[in-house]
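Enquirer: heads up, no residue letters with this:
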């Protein structure tokens, strides 16, 4: 484990996986990445049972469309992994190291399915990458994962075909489905060979790519359009948290599967029950688990976030300066420090504050949320 100090927070240079969990304040955090972001009903039920049996029943839905089983005791991890392998949610030879996000409305045999399946099969050809690197296969009718964290992106270009675009670049390189994975691997190899590991992320890597990008991505489509394309019910997970019992209860007799989204919610595939409101203000707030769930946090975050959500747009509340819930800038960011909060605007967590040493009561009064 590589760590470096950033204020009072220990910044880890890697993300947890199922086989390499991370210790949090409530126990081990075990991250599960279902293939193509989809769990069959049997897998979803099995995962919920495993979370209750081997963890504390809390499940996180991450902004990279993965699931995190929380509160796993060290002596329960082996048993949990046996269950995940049996469910087809983990592989004994390890999973693809880098996170992989797909547009949630993919269909069997389409471009997203084909490219993702091939990339997973050829993952061994990828070089060793920095711990935070990720991929997005966003090959639907128009990009929908623009705001989701990823370094290498397959998406629709302005001319309707596919492009491969490095995060932070305005243009990408046109390509077809059959060559997409080879081009992704080649770009990843160039990234490492040209010193990308030092930068850590594609958006921070300034070296010109081997092929000059020539085509801009198509205008993004809305999340609502993407969600509406999958027959089923949208189930909100405010702040990216759902309890195992709640997920089990969300599945009715018509449920076929669960699809994950990077937008703090799930699609209960096949269900005709009424969807949750995708405009719930709590869904638009970024807030990490905070104290006591995270040992790096010195403040409780989500109770405050729930009260501020209807009053503050573009809000990020971080338990420490790491800013795990939102690496990018937010209009309003509250960062925990020594049990109090610093307030900054248009900044990342830990950014230069305009006010310091604020209590939750003072913050609620400041934003008219008393």
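Expert: Received the coordinates, thanks. Keep in mind that what you see is a predicted model, and the values were worked out from it rather than measured.
Enquirer: When you work out contacts or count neighbours from here on, use the C-alpha atoms and nothing else.
Expert: Will do.
Enquirer: Tell me which helix or strand comes right after the longest helix anywhere in the chain.
Expert: Once the chain is assigned using DSSP state H, the helix that runs over the most residues is helix 177-193. As assigned by DSSP states H and E, the chain's next helix or strand after helix 177-193 is helix 196-199.
Enquirer: got the buried residues for that following helix?
Expert: Neighbour-count burial for helix 196-199 flags 196, 197 (criterion: 16 or more other CA atoms under 10 Å).
Enquirer: Put this next to the first one:
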């Protein structure tokens, strides 16, 4: 089992069991009709036809052959879905609320932060920024280290792991971000790797925690023109058909295995989830074997049969699909499953050596 200390990109893909994984980071998590149809075509012609939704509102093409990497990069550049350099791509780790409107605070902050990124110091690879500046934050469970949110009196920047943030004006936001990033590095935060972990051992100055954010709200649910993807896995052909049949003009990605279509007409869901209570939307499962070289078990076929809220089926102990506590976690181990209850994939199991047949057989 190999644990990577970074996330794949387009310039710097990651090799998996089914080929290269290339991550696309759409600006403001939005793709135009031409961009999403182009991405679907690329996935089918150069990948395995599967596009993943990530927990940071990005998209991943899977199964890209090594020899096709440059061809796909050129195509992404033509679609305006590629940063100019690998370094620019690595720094642009930003998640925005999907509820933004043209010209609002979120879009203005996003533009200002993009202009600021070249000045940002080099941070640990998985660190990121959230712009969660609707009336109420909805990205509180989304992985990030620097959180722009709203309070009862205005804008704040909150270090992840702190309950409160620093009140700032919109004009002060870029400088505040740079100051907090430099404080993190100056206090040896790089050794911890993430802001929340760093704050467990290093006190945050009082001036960075003087204002509470507004109370968090529930994120959007599937229904209408918002669709869910089981396990965050999208069949590119099905998505292209949905875009064409609905006449959608754009697509917005979310961190919750959901995507929203803009200006879409009612049509068949093409296998996507439209019911907020569908158990598949609340079941976690990584691609498993043979797609992932670290996995020794087929995860998703079993997950579809056992689907229920609080279930996580992981191909190995890394727990990539849900690196958090779950009510029931089944962890692949040398071709069988270990059972972890109310824990993480890497926690001690209550039972080991379970087969898929064992798990599908009702208890007598």
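Expert: It's in. Model, not experiment: these values are computed from the prediction.
Enquirer: sorry, back to before: could you give me the buried positions within the longest helix of the first structure?
Expert: For helix 177-193 of the first structure, by 16+ other CA under 10 Å, it's 177, 180, 181, 182, 184, 185, 187, 188, 189, 190, 191, 192.
Enquirer: give the contact list for the residue nearest the centre of the second structure.
Expert: Using CA atoms, centre = their mean, the residue of the second structure that lies closest to the mean C-alpha position is residue 55, 1.8 Å off. Counting by CA atoms under 8 Å, 6 or more residues apart in numbering, residue 55 of the second structure makes contact with 142, 143, 254, 255, 256, 257.
Enquirer: do residue 302 of the first structure as well
Expert: Residues in contact with residue 302 of the first structure (CA under 8 Å, 6+ apart) are 239, 287, 288, 289, 290, 317.
Enquirer: That one maps to what in the second structure?
Expert: When the second structure is aligned by TM-score structural alignment, residue 302 of the first structure is paired with residue 300.
Enquirer: swap in residue 69 of the first structure?
Expert: Using TM-score structural alignment, residue 69 of the first structure pairs with residue 61 in the second structure.
Enquirer: and the alignment partner in the second structure of residue 122 of the first structure, what element?
Expert: When the second structure is aligned by TM-score structural alignment, the residue opposite residue 122 of the first structure is residue 116. Assigned by DSSP H and E, residue 116 of the second structure belongs to helix 105-116.
Enquirer: Just want the angle from that helix to helix 173-186.
Expert: Inter-element angle recorded for helix 105-116 of the second structure and helix 173-186: 60 degrees (by axes from the mean of the first three to the mean of the last three CA atoms, to 10 degrees).
Enquirer: What's the average distance for helix 105-116 of the second structure when superposed on the first structure?
Expert: Compared with the first structure after fitting, helix 105-116 of the second structure deviates on average by 1.3 Å (mean CA distance after the TM-score superposition for the first structure).
Enquirer: Show me what secondary structure element comes after that helix.
Expert: Helix 105-116 of the second structure is succeeded, C-terminally, by strand 129-132 (DSSP H and E).
Enquirer: that older thread, out of the contacts of residue 55 of the second structure, which are buried?
Expert: With burial judged by 16+ other CA under 10 Å, the buried subset of these is 143, 254, 255, 256, 257.
Enquirer: Make sure the fourth one is indeed in a helix.
Expert: No - Residue 256 of the second structure sits outside any helix when classified using DSSP: H, G, I helix; E, B strand; the rest coil, being coil.
Enquirer: Now the alignment partner in the first structure of it. Nearest residue, chain neighbours left out?
Expert: Aligned by TM-score structural alignment, residue 256 of the second structure pairs with residue 263 of the first structure. Sequence neighbours aside, residue 63 is the residue nearest to residue 263 of the first structure in space, at 6.3 Å (criterion: CA to CA, 6 or more residues apart in numbering).
Enquirer: for the one you found, helix, strand, or coil?
Expert: coil.
Enquirer: any idea how far it is from residue 357 of the first structure?
Expert: Distance from residue 63 of the first structure to residue 357 of the first structure, counting by CA to CA, to the nearest Å: 29 Å.
Enquirer: Report the secondary structure state of the counterpart of residue 250 of the first structure in the second structure.
Expert: Matched by TM-score structural alignment, residue 250 of the first structure corresponds to residue 242 in the second structure. At residue 242 of the second structure the chain is in helix, as set by three-state DSSP.
Enquirer: Quick check: residue 242 of the second structure touching residue 269?
Expert: Yes - in this structure, residue 242 of the second structure is within contact of residue 269 by CA atoms under 8 Å, at 6.9 Å.
Enquirer: how about residue 337 of the second structure, what's its partner in the first structure?
Expert: Taking TM-score structural alignment for the superposition, residue 337 of the second structure sits opposite residue 341 in the first structure.
Enquirer: try residue 78 of the second structure
Expert: The equivalent of residue 78 of the second structure in the first structure is residue 86 (alignment by TM-score structural alignment).
Enquirer: Wait, a helix at its match?
Expert: Yes - under three-state DSSP, residue 86 of the first structure falls within a helix.
Enquirer: Measure how the longest helix of the first structure sits relative to helix 111-121, angle-wise.
Expert: Going by the same axes, to 10 degrees, helix 177-193 of the first structure makes 50 degrees with helix 111-121.
Enquirer: related to what we said a few turns ago, tell me the contacts of the match of residue 256 of the second structure?
Expert: By CA under 8 Å, 6+ apart, residue 263 of the first structure lies in contact with 63, 65, 283.
Enquirer: so how far is residue 144 of the first structure from the residue lying closest to the second one once chain neighbours are set aside?
Expert: Looking back up the chat, that one is residue 65 of the first structure. Residue nearest to residue 65 of the first structure in three dimensions, not counting chain neighbours: residue 262, with 4.5 Å by CA to CA, 6+ apart. Separation of residue 262 of the first structure from residue 144 of the first structure (CA to CA): 10 Å.
Enquirer: whereabouts in the second structure does stretch 37-55 of the first structure align?
Expert: Going by TM-score structural alignment: stretch 37-55 of the first structure matches residues 29-47.
Enquirer: same question, stretch 282-292 of the first structure
Expert: Counting by TM-score structural alignment, stretch 282-292 of the first structure corresponds to residues 280-290.
Enquirer: thinking again about what came up before, look at residue 242 and residue 269 of the second structure and report which has more neighbours.
Expert: Remark: of residue 242 of the second structure and residue 269, residue 242 carries more neighbours, 21 against 17, as counted by other CA atoms under 10 Å.
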